[in-house]
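Student: Need a 3D model of the sequence below.
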Amino acid sequence: MQPQALPSNAGQVFDWAVLRRLLSYVRPYRRVFIGLIFLTVATAVLGTLRPFLIQRLVDVNIEQGDMRGLNAQFALLLVLLVAHAGVSYLQTYYGGWLGQYIVRDIRTDLYQHLLGLKLSFFDRTPIGVLVTRNISDVETLSDVFSEGLAAMAGDILQILFIMAFMFWIDWRLTLVSLSVIPPLLFSTYVFKEKVKKSFQDVRNAVAKLNSFVQEHLTGMNVVQIFNNEEREFRKFEKINQEHTQANIRSVLYYSIYFPVAEVLAAIGVGLLVWYAAQGQIEGSISKGALIAFIMYNALFFRPIRQIADRFNTLQLGLVSTERLLKLLDNKDLVATTGTYAPEQLQGEVEFKKVWFAYNEPEWVLRDISFHVRPGQTIAFVGATGAGKTSIINLLSRFYDIQQGSICVDGRDLREYDLSQLRRQIGVVLQDVFLFAGSIRDNITLGNHSISDERIWEAADLVGARRFMERLPGALDYPVMERGATLSVGQRQLISFVRAMVYQPRVIVLDEATSSVDSETEELIQEAIEKLMKGRTSLVIAHRLSTIQKADKIIVLDKGEIKEAGTHEELLQLEGGYYAQLYRMQYLVNEQ
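Tutor: A predicted model of the protein is given here:
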């Protein structure tokens, strides 16, 4: 479903534009929705008929001694009760059913939208906030349909039908019963506004709580390494206290409103009985009418009390909907308009006067130009922050450049079908991320077209087969979140296999051997030599021993190319950055 632009009046007390956007998700289930409307009307009618029939039973059948009519009225009441129970069941079930399917569709749209956003969006948005949007906020929407819209419509209809029957029976008793309505409506309005604000505070507190917990659980090793448990716990206590206080405020408003509503309802019943007793004495009000009005009073005040709660449920859902729509309307998407999708890349890569910044005008790359022919290996060297990793991110189109052009096989990168382009670029990063699941799942990432034979071929190629076969279950070995049960070297080898099963034409190694031991590094280096044959390779490495055979080495400093050449050529540059770095590493190794 294509989201429309959110109007400027979003976020008002009751935003009909947001509600219309939400109701657009009902379209695939419009038959169920229409049926739910009829069930709501039927529930309201059946729920208000009972006091009217009892009034007729008392005033007509009992007063006149009509036993046959009395039995018929009792039978009719039983049928009415069974019908009301059945219709109420269907209304509750299909209201919940509709809410859950709409929640499913919105969550699907939202997650699909998140998959298409640029990495820059995730760089500036806390993951905990996105988790709250995709889980808690979406779940709130189910109540809009099960406890909000349909239930509130039913309550309003029930009030209208009750008033109609009350005026039909006796207009004087009706006016007496309605005398407490103004203070009740005023207290309901105040309650609605106060609870709405507290609900918004609760949602904000939940987002902060999720963000804090997610971030600190992920970085728990840093917290413990620096003995920061006590300080982080105090921060958590503060956020948790804000969450608690927001909930307590909503509890306070409920605890004040419902007793006030009960008192007003009791006053209404008292006034009714006092006035009806006088009429009974004078003979102007029948016994059946008094009994019916007492029952109608109980039925009348219940939906009024509930409407405030329903309205706040609806508003809470609309607040969540507004946040979700803002996320769905975010246009920071990866451009996927390219259609060029060759079966196989040749592997030619060229950067032409490329300028790039994550946040303009803080340029990370400045006027970068280089050319890599198919099958060549080019290496990048430089201090942290020189722009090496940014070059790799741009080649995979994780980010788009501001100036210049990047070409693959002579075509601009933006002309390519993005999925086809990335499928032919194998990337192995320094910080390996493994998902909870099996070894097989982490290598194939759910691609069922990759057979076990191809996995083992790639594992043989990178020297990972030996350790993978030793794991209990081999490819079925359960990997914990982020690969916690595997060594750094093992995680790196798995990521290498993951890149190789797609048989890429371009290989990108972002310091792929910097975190492994010497033995594992030798295995990878041996595999790299085989893999680079016939493939274009872009290598980032701190260990210069791993890139000495590269066809070209580019030295970066503060986003600019300072030196370029082969290993031997760069060593001959007196006072050159590469020569100094090589001598420093050589001396360290000698020691």
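
Student: Every contact and neighbour count from this point should use C-alpha atoms.
Tutor: Noted.

Student: what residues are up against the closest residue to residue 504 other than its chain neighbours?
Tutor: Leaving aside its sequence neighbours, residue 504 sits nearest to residue 424 (Cα to Cα, 6 or more residues apart in numbering; 4.2 Å). The contact partners of residue 424, taken as Cα atoms under 8 Å, 6 or more residues apart in numbering, are 344-345, 502-506.

Student: quick one: buried residues of stretch 471-482?
Tutor: For stretch 471-482, the neighbour count (16 or more other Cα atoms under 10 Å) marks 475, 477-479 as buried.

Student: In a helix, residue 515, correct?
Tutor: No: counting by DSSP: H, G, I helix; E, B strand; the rest coil, residue 515 is not part of a helix but coil.

Student: Show the contacting residues for it.
Tutor: By Cα under 8 Å, 6+ apart, residue 515 lies in contact with 430, 488-489.

Student: Would you mind measuring from it to residue 394?
Tutor: As for residue 515, its distance to residue 394 is 24 Å (criterion: Cα to Cα, to the nearest Å).

Student: Could you do residue 313 as well?
Tutor: For residue 313 relative to residue 394 (Cα to Cα), the value is 45 Å.

Student: now swap in residue 77 and tell me
Tutor: Distance from residue 77 to residue 394, counting by Cα to Cα: 74 Å.

Student: So among the contacts of residue 515, which ones count as buried?
Tutor: The neighbour count (16+ other Cα under 10 Å) marks 430, 488-489 as buried among the contacts of residue 515.

Student: Tell me who's in contact with the residue positioned nearest the centre of the chain.
Tutor: In the chain, the C-alpha nearest the mean C-alpha coordinate belongs to residue 134, at 1.8 Å (Cα atoms, centre = their mean). Each residue near residue 134 by Cα under 8 Å, 6+ apart is listed here: 107, 110-111.

Student: Redo these as JSON lines? Include neighbour count and distance to residue 334.
Tutor: Formatted as JSON lines, the contacts of residue 134 follow (neighbours: other Cα atoms under 10 Å; distance: Cα to Cα, whole Å):
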{"residue": "107", "neighbour count": "19", "distance to residue 334": "20"}
{"residue": "110", "neighbour count": "19", "distance to residue 334": "15"}
{"residue": "111", "neighbour count": "14", "distance to residue 334": "15"}
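
Student: Please give the structure of this sequence too, so both can be compared:
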Amino acid sequence: MKNNNKKTVIFKILDRVKNYKLALATSLVMAIVTVVCQLYVPILIGRAIDLIVGPGEVDFTGIAKVLGQIGIFIFGVFLSQWIMNMCNNKITFGVTKDIRDEAFDKIETLPLKYIDGNSYGDIVSRVIADVDTFADGLLMGFTQFFTGVLTIIGTLGFMFFIDFRITLLVFLLTPLSLLIAWFIAKKTFNSFKRQSETRGEQTALIDESINGVKIIKSFNSEQKYLKEFDEINERLAEYSLKAVFFSSLTNPSTRFVNSLVYAVVAVSGGILAINGGISVGELVSFLSYANQYTKPFNEISGVITELQNSIACAARIFELIEEESEISDEGKLELSEISGKVDLENVYFSYTEDTQLITDFNLDVKPGQRIAIVGPTGCGKTTLINLLMRFYDVNEGSIKISGHDLRDITRESLRHGFGMVLQETWLKSGTIRDNIVMAKEDASEEEIINACKEAYSWGFIKKLPKGLDTEIGEDGGSLSAGQKQLLCITRIMLANPPMLILDEATSSIDTRTELKIQDAFAKLMNGKTSFIVAHRLSTIKNADVILVMKDGNILEQGNHEELLKANGFYKKLYDSQFIKASDEEEE
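Tutor: The predicted structure is shown next:
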């Protein structure tokens, strides 16, 4: 991950702003026009005042002409500001759209290790809340920061044109405002950064609580989560209070400097006017400029405070965007034909460096074999599936499909070769049809219905209000756990891939339906290499090879009868389930 200090983040933002050069150039030109028009108006007002000499000596013709000029310049301000704001909006929301696209693209290419190691809520917070905060700061920066800087420079120029002596006094007081702004910016950045991080932590806890609300309530853990939320909320309040405290110093501090500048201009200008150094109209122009000169410091100080928050959020977004993606598949083999032969040779793997999970694992799977994987929790069953699907890469050794190392094959072609049903179901918001055709987008109506019938999901689908076109919410909405799993199985029936992975695929289905599904799977697995992870050993009696795993190694392997005769670990597992089932039947 790259270093994301404040300076680096600013350069990264500017690098993305460069994609909108025309809008940026137009915005800058319009900002200059706005400032020039605004700053020329006080000179015209001063001229108008100088045309009022005394009673009966007012040059109404001259004043009318000046008022007409003022009207033209005010319209120029309106038009240029409107165009400038249009350009600023285009830049801001274009940049934020690009960053969101980058962030979502990155999520799609992140290795599973990152997703597993970071809370979903924090990732969502970066892409949604942090980008929104960044957009607010960026828009304010374009709208007020550049205009403010130009106003300060322009005001000094116009004041210098009227009288360089007063301008010099104003210029000497300017560093005081800059010093205050720098001090506040330094103090607020770290507070806003901690605020953004804690907000992500809070979002993660809320996401976890909502997803697990049934479990939390069933274990009466509401108070525990409330206490944890209160602790995070307390920290968020503390960091927010510090950030707001320092940012609230901006207005009174800059107003003090502004009043000082105005007083200097008024006193020095008044003395010069009395002595004939400048006219009354020029003094009025100077006082107007004094107000206009100090006003941007208020705005810029406020903008700088907001920008600290924006930059802190941008840093978190760039951290996500710059995470290492999965190793590129460029130049890798597109596996078009899969024979079903799988070889694992001297495989070593661990999720963390200090804990080895799979050690010197060897396995030779022939095409069309049904491989069942059993063993106690944490023995490496699901890890083996993760390696076969290349969600993770092996640390040492190799896994070969049809004679090709997985690392030499594109992930897309590898995963096209597998059909996978997991114990944990996943359905997206949309129609039943949308969720099924993920497996085969060009499937015909007949193919979809046949797949539903083979998976025994057609029985409940046809009873739904709109059948296949019934809308379901995120993660299946009101569907039961068993119905969700049947839909996931339907996908595989529709895809009909050359290899299958079934990880407790029928765990949420009633016994009667499970028997039917097992028959359907038996047909589907005919001639296909299949890996079946199961806790209920009765479901894998017909497997060609049963791998009994423990501590990441194959403890025993053989078919059901061979393993029972061996009287080893598998027999103990089988007997424990069989005896327990028998006892329950007797009761």
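
Student: about what we covered before: who's more crowded, residue 313 and residue 394 of the first structure?
Tutor: More neighbours surround residue 313 than the other of residue 313 of the first structure and residue 394, with 26 against 17 (other Cα atoms under 10 Å).

Student: Can you find the partner of that one in the second structure?
Tutor: By TM-score structural alignment, residue 313 of the first structure lines up with residue 306 in the second structure.

Student: Need the three-state assignment for its match.
Tutor: helix.

Student: so how far is residue 137 of the second structure from it?
Tutor: Separation of residue 306 of the second structure from residue 137 of the second structure (Cα to Cα): 6 Å.

Student: now residue 401 of the second structure
Tutor: In terms of Cα to Cα, residue 401 of the second structure sits 51 Å off from residue 137 of the second structure.

Student: what about these two, which has more around it?
Tutor: residue 137 (23 against 20).

Student: Was I right to think that one contacts residue 307?
Tutor: Yes: with contact defined as Cα atoms under 8 Å, residue 137 of the second structure counts as touching residue 307 (5.1 Å).

Student: thinking again about what came up before, return the residue of the second structure aligned against the residue nearest to residue 504 of the first structure.
Tutor: That one, residue 424 of the first structure, aligns with residue 417 by TM-score structural alignment.

Student: repeat for residue 402 of the first structure
Tutor: Checking TM-score structural alignment: residue 402 of the first structure goes with residue 395.

Student: how deep is its match tucked in, by neighbour count?
Tutor: For residue 395 of the second structure, the count of nearby residues is 12 (other Cα under 10 Å).

Student: residue contacts, it?
Tutor: For residue 395 of the second structure, the contact set (Cα under 8 Å, 6+ apart) comprises 347-350.

Student: Which ones among the contacts of residue 134 of the first structure map onto helices?
Tutor: 107, 110-111 (DSSP state H).

Student: Make a markdown table out of the residues you listed and add distance to residue 377 of the first structure.
Tutor: Below are those laid out as a markdown table (distance: Cα to Cα, whole Å):
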| residue | distance to residue 377 of the first structure |
| --- | --- |
| 107 | 44 |
| 110 | 40 |
| 111 | 38 |
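
Student: of all those, which comes closest to residue 581 of the first structure?
Tutor: In terms of Cα to Cα, no member of those lies closer to residue 581 of the first structure than residue 111, at 45.3 Å.

Student: Tell me which stretches of the stretch 251-400 of the second structure form strands.
Tutor: Per DSSP state E, counting those that start in this stretch, the stretch 251-400 of the second structure carries strands over the ranges 342-349, 358-365, 370-374, 396-401.

Student: Look at residue 172 of the second structure and give its secondary structure.
Tutor: Residue 172 of the second structure ends up helix, using three-state DSSP.

Student: Near it, how many residues? Count them for me, please.
Tutor: Neighbour count for residue 172 of the second structure, taken as other Cα under 10 Å: 10.

Student: Residue 541 of the first structure pairs with which position in the second structure?
Tutor: Under TM-score structural alignment, residue 541 of the first structure pairs with residue 534 in the second structure.

Student: Now its match: closest residue in space, sequence neighbours ignored.
Tutor: residue 504 (5.3 Å).

Student: now do residue 195 of the first structure
Tutor: In space, residue 195 of the first structure is closest to residue 250, 5.6 Å off (Cα to Cα, 6+ apart).

Student: Surely that neighbour and residue 201 touch.
Tutor: No: at 9.6 Å, residue 250 of the first structure and residue 201 do not qualify as touching, with contact defined as Cα under 8 Å.

Student: returning to that earlier point: and the contacts of residue 395 of the second structure, which of them are buried?
Tutor: Buried, going by 16+ other Cα under 10 Å: 347-350, out of the contacts of residue 395 of the second structure.

Student: wait, which of those is closest to residue 216 of the second structure?
Tutor: residue 350 (31.0 Å).

Student: now for residue 96 of the second structure: what does it line up with in the first structure?
Tutor: Correspondence of residue 96 of the second structure to the first structure, assessed by TM-score structural alignment: residue 103.

Student: Can you report how many residues neighbour that match?
Tutor: Neighbours of residue 103 of the first structure under the rule other Cα under 10 Å: 21.

Student: Okay, it and residue 318 of the first structure: tell me how far apart.
Tutor: With Cα to Cα as the criterion, residue 103 of the first structure and residue 318 of the first structure are 13 Å apart.

Student: between the two, what contacts are shared?
Tutor: Residues touching both residue 103 of the first structure and residue 318 (Cα under 8 Å, 6+ apart): residue 141.

Student: Do a quick rundown of the strands in the first structure.
Tutor: Using DSSP state E, the strands of the first structure run over 349-356, 365-372, 377-382, 403-408, 411-412, 425-428, 437-438, 478-479, 506-510, 536-540, 552-557, 560-565.

Student: May I see these organised as TSV, with distance to residue 277 of the first structure added?
Tutor: Output for the strands of the first structure, formatted as TSV (distance: least, Cα to Cα, whole Å):
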stretch	distance to residue 277 of the first structure
strand 349-356	86
strand 365-372	90
strand 377-382	96
strand 403-408	88
strand 411-412	90
strand 425-428	87
strand 437-438	74
strand 478-479	77
strand 506-510	90
strand 536-540	94
strand 552-557	96
strand 560-565	96
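
Student: Deepest in the core, which of those is it.
Tutor: For the strands of the first structure, the stretch with the most neighbours on average is strand 536-540, a mean of 26; neighbours defined as mean count of other Cα atoms under 10 Å.
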